[in-house]
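# this is a predicted model, with the sequence first.
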Amino acid sequence: MNSQALTLTKYHVAPAGAPAKIFLAFLATAGIFYINIMPALVSGLIDDLGFSNQQAGYISSANLYGASLGALAAVALVRRIHWKQWSFVLLLGILVLDFASIYLTQPVMLAALRFLHGLVGGLLVGIGFAVISRTGDADRAFGYLLFIQWGFGGLGLMYLPGLVPDYGVAVLFYALMLFTAVTLLMLPFLPDFAIAQTRPASTGEFRPGKALLLTLTAIFLFQAANMGLFAYVIGLGRNKGLTLEYISPALALASWIALAGSALVIALGTKHGRTRPLLIGILITALATWLLHYSGYHWVYGGFNILIGITWAFALPYLFGMCSELDPSGKLAALGGFCSKMGLASGPLVAGILLGENNYTAVINAAAVGLLLCAAAAIWPARGLDSASRKPD
């Protein structure tokens, strides 16, 4: 492919501008947009195809474990490839695999196909994360990423579950294909981004290697805890006596109000450091998660899902931004993407095992504990990066 084929140099957006961050947010979302409508997908597989809770959870996990491996491959590739050419091919692959998913109705075959979809999508997301790290303002760029994901995820959760009874689970895959097609139209207008070479040095007790390990652990725990509960949140509402007519708008509203979390990251950046906002966000998420034990009350289910959405969209960009700060070339951001996908895949898998026959108490407790462990892992690297950023060069 001609190296200029996907670079319209006369018309591309400014590298440091908001449009570039928005286009990159679409690119880093297209491969895993199914995550943002995961409750609709899980519920659709159960209601339309007759899958069990465990089968639907395993298919979701297969998709996400594939994405984890794809993101891991991106770590080795991001500095060696022409990212726009690869992104174009990967987007086309995602379109084909989502279309093929419509015609598979056996759990094993669908799980295998979604695993392959995950490989392709995870590689694309890893590339997107790496390029975002090269913008020089990664925390805000990841804020845009969460803004796009929660905004369009809210639309999906509002309308898609209600369409499944009439159009089947196929409508969910068509929605994914539409998002991918829009991203393909944006790709030519993105500029190339130079690879930065600098990274924080070891100073005093701060060691980037140790900071990276703890940051990756925090990302894994944060995503696993949140997604483990989120994948079954529609079932939780039904189990507590709520109707789908209430649940779908409530979750959509939660996704849309969650935009406030990512918008706050975009507004604040790191001018107040990362430690305080990060810990506040994670601990509030843990408390709101535990309070979902009382989801039989409409205001509890709706209100605390909203609060979880806000703090999820607020804390995650800071965690990804920490990876980018440790290596602005983007390689470690791609590694952060791998740990994120591993967490997103492991959460529904473990939750499906704990859930059994509707044991939502165990799922909620496990999610809350996972978030507390995440906060413990994030404290030291966040403080270290805040201290390093205050020291003169």
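Nice, thanks for sending it over.
# all contacts plus neighbour counts: C-alpha atoms, from now on.
Noted.
# contacts for stretch 336-356?
For stretch 336-356, the surrounding residues in contact (C-alpha atoms under 8 Å, 6 or more residues apart in numbering) are 53-54, 57-58, 60-65, 67-72, 122, 125-126, 129, 216-217, 219-229, 231-232, 320, 323, 360, 362-363.
# among those, name the buried ones.
Neighbour counting with 16 or more other C-alpha atoms under 10 Å marks 53-54, 57-58, 60-65, 67-72, 122, 125-126, 129, 216-217, 219-229, 231-232, 320, 323, 360, 363 as buried within the contacts of stretch 336-356.
# what's the local residue count around Lys210?
11 (other C-alpha atoms under 10 Å).
# tell me what the strand or helix carrying it is packed against?
Assigned by DSSP states H and E, Lys210 belongs to helix 208-230. Under the contact criterion of 3 or more C-alpha pairs under 8 Å, 6 or more residues apart in numbering; DSSP states H and E, helix 208-230 touches helix 298-326, helix 331-355, helix 360-390.
# next, the angle helix 331-355 makes with the last one.
Put plainly, it is helix 360-390. Counting by axes from the mean of the first three to the mean of the last three C-alpha atoms, to 10 degrees, helix 360-390 lies at 160 degrees to helix 331-355.
# mean neighbour count, the helices and strands packed on helix 208-230: which tops it?
Ranked by mean neighbour count under mean count of other C-alpha atoms under 10 Å, these are led by helix 331-355, which reaches a mean of 27.
# roughly how far is that helix from the heart of the chain?
10 Å (C-alpha atoms, centre = their mean, to the nearest Å).
# with stretch 112-120 instead?
Distance of stretch 112-120 from the chain centroid (C-alpha atoms, centre = their mean) equals 17 Å.
# residues in contact with that stretch?
With C-alpha under 8 Å, 6+ apart as the criterion, stretch 112-120 contacts 31-32, 59-60, 62-71, 90, 93-94, 97-98, 101.
# do the same with stretch 68-81
Stretch 68-81 is contacted by residues 118-127, 130, 195, 329-332, 334-335, 337-342, 345 when judged by C-alpha under 8 Å, 6+ apart.
# Leu268 and Pro317: what is the separation?
12 Å (C-alpha to C-alpha, to the nearest Å).
# what's the answer for Lys240, then?
Using C-alpha to C-alpha, Lys240 is found at 32 Å from Pro317.
# would you mind measuring from Phe147 to Ile266?
9 Å.
# looking at those two, which is more packed in?
For Phe147 versus Ile266, the count of surrounding residues by other C-alpha under 10 Å is larger for Phe147: 26 against 21.
# spit out the contact partners of that one.
259, 262-263, 313.
# checking it next. Helix, strand or coil?
helix (DSSP: H, G, I helix; E, B strand; the rest coil).
# you'd agree Ile282 is up against Val369?
No: the pair Ile282 / Val369 is not scored as a contact, 11.3 Å apart, by C-alpha atoms under 8 Å.
# let's bring in a second one:
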Amino acid sequence: MTTSSIAEPIGVQRNESHMRLWAVVAIAAVVPALLMMGPVVAGQLATQMGMNASQIGLLFMSENGAMSLATLPALYWLSRINLKQASLAFGTVFIAANLLSIWAATSDVLIGLRILSGVAGGSLTVICIATAGTFAKPDRAYGFWVLGQLSLGAIGLTLLPRLFEVYGLGAFFMTLSILMALCLPLMRFLPERIQGKASKSASKASLWSLKPICGLAAVLFFYISLNGTWTFMGTLAGEVGINPQVSGDILAIATLFGIGGALIAAFMGGRRSYKIPLIIGYLVMVFSVLALLAEPDVLRYSLAAFAFKFTWTFVLPFILASLARLDSNGQIMNLSNLVIGGGLAIGPMLAGQIIETLSGVETFLYVAAALTITSLLLMLSLQKTKQEG
């Protein structure tokens, strides 16, 4: 069930399920705003607060790291506390940390407040990612999850430079506070406890049994490949002589393809088997990575970037939904939050090391393609057979 009571009339159940989806999507869109709007926020941190590149990098790493590490205490509390009350508490802390960030006088104070915001936001993410897995159509829920993040990120990248000109960096933190305050009334639609939709065999399986480990490894390899490739798309363009303004415009347009990929995944939701969308999405992603080899011209670079961004957001909901099918209490989806954060951190670091050591992007592209194929094979091992239904 996706509602809190099986005794309610079907109309009420459906309405509550829809409101629960709105709550998950809205909260999950607001929490990672720093990551989604990073380029413009980083520029404002430099110009307004005089932060250097290492300080800005530390701030981003601190908040995103805190979001990921919030997974660890959640292993204890996720199945023990009232999640409606917990989400209200975490939401309130998130709002307070962002309001205080407006008046942070030094980079050290601001970084401390971003860690606090990250812990609260990461805890909310744990609740939302586990809740999304309980829907009758988790692939659709995760599709709207990704769509919400991309859409808010695109709006922020467009509007924040104008707001910064008038109100400064405080406009970003105030906006986050207001958006989370608007989410607070929706939190009453979240469940008090996570009741997964795992099969009987999955519910008896340990969190550390083979299938969950394979699924989490698949997510890790996917994100290492994804973020390593995406981080150095601009570097690759420079190596092959594509003008930085042109490559920037191409990557901005690619975001629209990403929104399209998430939208299509959302409306394809409810499938009994994820094999076909997983195979199509992964293979197109591999081909888009390999298309960046051998000094692509502007046309091939553009097509590769568009295909990469589209398939990244198209296949991700089916990856998360595959994990959700194994989950009986939200703990697998909770750990996926930590794994995603690890992949986002490892990808650029691994890519940077390979590029610096071997003097070029192409070697990493081969590594990224291999990681993507490995992730696909691991994901396919999780899919139901005909005998399993």
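Good, I have the coordinates. Note that the structure is predicted; figures quoted are calculated from it, not measured.
# follow-up on the earlier one: could you check the angle the helix holding Lys210 of the first structure makes with helix 360-390?
Using the same axes, to 10 degrees: helix 208-230 of the first structure against helix 360-390 is 150 degrees.
# how big is the offset of helix 208-230 of the first structure relative to the second structure?
Per the superposition on the second structure, helix 208-230 of the first structure and its aligned residues are separated by 2.7 Å on average (mean C-alpha distance after the TM-score superposition for the first structure).
# could you give the separation of that helix from the chain centroid?
For helix 208-230 of the first structure, the distance to the chain centre is 12 Å (C-alpha atoms, centre = their mean).
# doesn't Ala14 of the first structure fall inside a helix?
No: using three-state DSSP, the assignment for Ala14 of the first structure is coil, not a helix.
# for it, which residues are in contact?
For Ala14 of the first structure, counting by C-alpha under 8 Å, 6+ apart, the contacting residues are 20, 191.
# ditto for Ile282 of the first structure
With contacts defined as C-alpha under 8 Å, 6+ apart, Ile282 of the first structure is in contact with 311-312, 315, 371-372, 374-375.
# which one among those gets closest to Leu244 of the first structure?
Trp312 (23.4 Å; C-alpha to C-alpha).
# from Val300 of the first structure, how far off is that closest one?
Taking C-alpha to C-alpha, one finds Trp312 of the first structure at 17 Å from Val300 of the first structure.
# with Gly136 of the first structure instead?
Where Val300 of the first structure is concerned, Gly136 of the first structure sits at a distance of 40 Å (C-alpha to C-alpha).
# could you do His272 of the first structure as well?
31 Å.
# got it, and Gly356 of the first structure?
24 Å.
# please, which helix or strand holds the residue nearest to Gly122 of the second structure when sequence neighbours are not counted?
In space, and not counting its chain neighbours, Gly122 of the second structure is closest to Met67: 3.8 Å by C-alpha to C-alpha, 6 or more residues apart in numbering. Assigned by DSSP H and E, Met67 of the second structure belongs to helix 53-69.
# indicate which one of the helices and strands packed on helix 208-230 of the first structure is closest to Trp290 of the first structure.
Distance to Trp290 of the first structure, taken as C-alpha to C-alpha, is lowest for helix 360-390 among those, at 5.8 Å.
# give me the mean distance between the strand or helix carrying Gly112 of the second structure and the first structure.
Using DSSP H and E, Gly112 of the second structure sits within helix 107-132. Following the fit onto the first structure, the mean deviation recorded for helix 107-132 of the second structure is 2.0 Å by mean C-alpha distance after the TM-score superposition for the first structure.
# likewise for stretch 144-160 of the second structure?
Looks like 1.4 Å for stretch 144-160 of the second structure (mean C-alpha distance after the TM-score superposition for the first structure).
# would you mark the buried spots in that stretch?
Residues of stretch 144-160 of the second structure classed as buried by neighbour count (16+ other C-alpha under 10 Å): 144-154, 156-157, 160.
# would you map the helices across the stretch 151-300 of the second structure?
Taking DSSP state H, counting those that start in this stretch as the test, the helices found in the stretch 151-300 of the second structure are 170-183, 200-204, 210-231, 233-239, 244-267, 275-290, 298-324.
# can I get these in TSV with distance to Gln387 of the second structure?
Below are the helices of the stretch 151-300 of the second structure laid out as TSV (distance: least, C-alpha to C-alpha, whole Å):
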stretch	distance to Gln387 of the second structure
helix 170-183	42
helix 200-204	13
helix 210-231	17
helix 233-239	43
helix 244-267	26
helix 275-290	15
helix 298-324	17
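# can you say which of the ones you listed is nearest to Glu388 of the second structure?
With C-alpha to C-alpha as the measure, helix 200-204 is the member of these nearest Glu388 of the second structure (10.0 Å).
# what does that closest one rub up against?
325-328.
# starting at the chain centroid, how far to that helix?
Centroid separation for helix 200-204 of the second structure versus its chain: 27 Å, with C-alpha atoms, centre = their mean.
# okay, buried residues for it please.
Here helix 200-204 of the second structure shows 202-203 as buried, counting by 16+ other C-alpha under 10 Å.
# and if you look at stretch 253-267 of the first structure?
Here stretch 253-267 of the first structure shows 253-263, 265-266 as buried, counting by 16+ other C-alpha under 10 Å.
# got the residues you listed as CSV, with distance to Ala76 of the first structure columns?
Listed next are those as CSV, based on distance: C-alpha to C-alpha, whole Å:
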residue, distance to Ala76 of the first structure
Leu253, 39
Ala254, 36
Ser255, 33
Trp256, 35
Ile257, 37
Ala258, 33
Leu259, 32
Ala260, 34
Gly261, 32
Ser262, 29
Ala263, 32
Val265, 29
Ile266, 29
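# among the residues you listed, which one lies nearest to Val169 of the first structure?
Nearest to Val169 of the first structure among those, counting by C-alpha to C-alpha, is Ser255 at 21.2 Å.
# I'd say that closest one and Met158 touch.
No: contact criterion C-alpha under 8 Å: Ser255 of the first structure and Met158 do not qualify, at 9.4 Å.
# trace Phe267 of the second structure over to the first structure, please.
Under the alignment (TM-score structural alignment), Phe267 of the second structure pairs with Ala267 in the first structure.
# okay, its match and Gly143 of the first structure: tell me how far apart.
9 Å.
# picking that back up, ok, the residue nearest to Gly122 of the second structure to Leu163 of the second structure distance?
Per C-alpha to C-alpha, Met67 of the second structure is found 26 Å from Leu163 of the second structure.
# go on, Tyr274 of the second structure?
Relative to Leu163 of the second structure, Tyr274 of the second structure is positioned 42 Å away (C-alpha to C-alpha).
# again, but for Gln353 of the second structure
Counting by C-alpha to C-alpha - Gln353 of the second structure and Leu163 of the second structure are separated by 37 Å.
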